[in-house]
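# Whatever this is, show me its structure:
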Amino acid sequence: MRPERFEAFRDFIVSAVRAFPDRYPGLVAHEVLLAPPGTLLYVSRWRSEADLVAYAGEHWRDQPVVLPEEDEYLVAPLQVRHFSLAPLN
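Sure thing, here's the model as predicted:
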């Protein structure tokens, strides 16, 4: 991410994802997390893998979703990581 554009990028992401719960019913929860210096994480939790696929597409495991106009804030490709919640016993 371009360091001089970090605050603008944060505002862009927060604004862009604000409507996600209404647009993607399978989205259980989401948040934008900031970790200085200059790291932004978007964390989303989905009801099912099918709901996630409906949002992110078939290649959700290895290709991040890039929002229109997001490239102007980035100096390198986004990274995507996924975690599964293990059932409690």
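# can we go C-alpha only for contacts and neighbour counts from here?
Will do.
# Verify the contact between His30 and Tyr42 for me.
Yes: His30 lies in contact with Tyr42 (C-alpha atoms under 8 Å); the separation is 7.3 Å.
# which residues are common contacts for the two?
Here His30 and Tyr42 have no joint contacts, going by C-alpha atoms under 8 Å, 6 or more residues apart in numbering.
# Could you also give me the structure for this next sequence, so I can compare it with the first?
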Amino acid sequence: MYQYCLYKRQAEKEGMMRVVDIMNKKDIERKAREQRKEKVKEERRLVKDQELDTQLATLKEAKMAGGGLDGGVAAVGRGSGNGGSGGGEAKPWWKVW
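Coordinates of the predicted model:
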């Protein structure tokens, strides 16, 4: 009977060790997957930041170069003629009146 109990204890111990190993492996895989997702998200954010920086730079260049004759054309192109005021301020695209 004692040998049987030892055998059962050993079998249960090995089973629990196997379960813990599987859980640890899944935890490591989950953390690696989260790190990959975070890395991809960070790369996308960096690309978007670079695109926004380039757009901002081009807008600043256009604004600085707009001091001459091109400035009047840019003001008309912005849609300031809708209200008739033409005050030079840019209206949001969603405002119809």
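# Fetch the TM-score of the aligned pair.
Here the superposed chains carry a TM-score of 0.26, computed using TM-score structural alignment, normalised by the length of structure 1; 39 aligned residues with a C-alpha RMSD of 3.8 Å.
# And the helix or strand encompassing Ser15 of structure 1, what's buried?
For Ser15 of structure 1, the host element (DSSP states H and E) is helix 6-17. Neighbour-count burial for helix 6-17 of structure 1 flags 6, 9-10, 13 (criterion: 16 or more other C-alpha atoms under 10 Å).
# Tell me which helix or strand comes right after the helix or strand harbouring Gln35 of structure 2.
In the assignment (DSSP H and E), Gln35 of structure 2 maps to helix 2-65. Remark: after helix 2-65 of structure 2, the chain's next helix or strand is helix 70-77, criterion DSSP H and E.
# Now find how far off-centre that following helix is within its chain.
Taking the mean of its C-alpha atoms, helix 70-77 of structure 2 sits 35 Å from the chain's own mean (C-alpha atoms, centre = their mean, to the nearest Å).
# cool, stretch 56-64 of structure 2 as well?
For stretch 56-64 of structure 2, the distance to the chain centre is 25 Å (C-alpha atoms, centre = their mean).
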